[in-house]
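Student: coordinates for the following, if possible.
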Amino acid sequence: MSLAYLVGLLLATLGVGAIDARWRLALFREPLRAIGAVGGTAAVLLIIDLAGIATGNFRLGASPWMTGVEVLPHLPIEELGFIVFLAYVSLVALAGAERILDRRAGAAV
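Tutor: Sure thing, here's the model as predicted:
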């Protein structure tokens, strides 16, 4: 059992959180909206994962980097962490791109 992948996801999420905090892009700008957006996106991604597992398209592979803990059959705990990370990094990237585009539009006027 290894915690490497889970710890890596946590560190990456903390890094995105630091970027978010520095420029107040999502969670540090409007916390309730950001939590709702991340939660909603994560729920949709989880439903897609569960559908893939149910149809046999997604299966649990062996990896020395994972804990081996499954929340459901073929759904490792790391997948939940990845889903939340993916939703959060997407929100921060979108908010950052929006801010850059808004500033460029304001400078062009």
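Student: every contact and neighbour count from this point should use C-alpha atoms.
Tutor: Fine.
Student: what about Gly8, how many neighbours?
Tutor: By other CA atoms under 10 Å, 12 other residues sit near Gly8.
Student: what's near enough to touch Leu9?
Tutor: Residues counted as contacts of Leu9 (CA atoms under 8 Å, 6 or more residues apart in numbering) are 81-82, 85.
Student: need the longest helix for the chain.
Tutor: helix 77-108 (DSSP state H).
Student: now do Val71 against Pro64, distance only.
Tutor: 18 Å (CA to CA, to the nearest Å).
Student: same question for Val38.
Tutor: 29 Å.
Student: neighbour count winner among these two?
Tutor: When Val38 and Pro64 are compared for neighbours, Val38 comes out ahead with 23 against 11, by other CA under 10 Å.
Student: spatially nearest residue to that one (excluding sequence neighbours)?
Tutor: Ala87 (5.3 Å; CA to CA, 6 or more residues apart in numbering).
Student: residues touching that neighbour, list them.
Tutor: Contacts of Ala87 (CA under 8 Å, 6+ apart): 37-39, 41-42.
Student: another one to check against the first:
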Amino acid sequence: MSYLLILLLLLVCMALLDARWKLFLFARPGPAAAVLLLGTVFFLAWDISALAAGIFLHRQSPLMTGVMLGPGLPLEEAFFLLFLCYQTMILFTGAVRLLRLRERLAGGRGPQ
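Tutor: Here you go, the predicted model:
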């Protein structure tokens, strides 16, 4: 259960950063939600394929809820993948914003 609570806390932290700077979901909610959904589904499909091929294995842990979405696929994995996709988009949009700001600031200077 601890792992799920940590993941939920991290998702809240990402949402707070997003809300403050309007980087992703708070900038364009519809397209951003679609990207998060598609990314999470893509990585869940990847995990399912890897589980079927015997590449990934699930082991019980007292830190997890024990709720399984499928054979070898714990509930926490879906939240981890959602967090991973959200974090990636926050980092990407934040980096793009910083690079644009840097270009604007550098554009006002003459050659050095």
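Student: which of the contacts of Ala87 of the first structure has the most neighbours?
Tutor: Val38 (23 neighbours).
Student: counterpart of Met89 of the second structure over in the first structure?
Tutor: Here Met89 of the second structure is matched to Leu91 in the first structure, going by TM-score structural alignment.
Student: its match against Gly40, yeah?
Tutor: No: Leu91 of the first structure lies out of contact with Gly40 (CA atoms under 8 Å); the separation is 11.5 Å.
Student: show me which of the two is the more surrounded one.
Tutor: Leu91 (20 against 14).
Student: counterpart of stretch 18-30 of the first structure in the second structure, which residues?
Tutor: Going by TM-score structural alignment, stretch 18-30 of the first structure sits over residues 16-28 in the second structure.
Student: map Leu51 of the second structure onto the first structure.
Tutor: Using TM-score structural alignment, Leu51 of the second structure lines up with Ile53 in the first structure.
Student: brain fart, Leu7 of the second structure
Tutor: So, by TM-score structural alignment, Leu7 of the second structure is matched to Leu9.
Student: so its match is in which element?
Tutor: helix 4-23 (DSSP states H and E).
Student: mean shift between that helix and the second structure?
Tutor: Comparison of helix 4-23 of the first structure with the second structure after fitting gives an average deviation of 0.4 Å (mean CA distance after the TM-score superposition for the first structure).
Student: ok, for Leu45 of the first structure, nearest residue in space, not its chain neighbours?
Tutor: Ile83 (6.6 Å).
Student: sorry, back to before: so who does the match of Met89 of the second structure touch?
Tutor: Counted by CA under 8 Å, 6+ apart, Leu91 of the first structure has contacts 26, 34, 37-38.
Student: which residue lines up with Thr41 of the first structure in the second structure?
Tutor: Per TM-score structural alignment, Thr41 of the first structure is aligned with Gly39.
Student: mean distance between the host helix or strand of its match and the first structure after superposition?
Tutor: For Gly39 of the second structure, the enclosing helix or strand under DSSP H and E is helix 29-52. After superposition onto the first structure, helix 29-52 of the second structure lies on average 0.7 Å away from the residues it aligns with, using mean CA distance after the TM-score superposition for the first structure.
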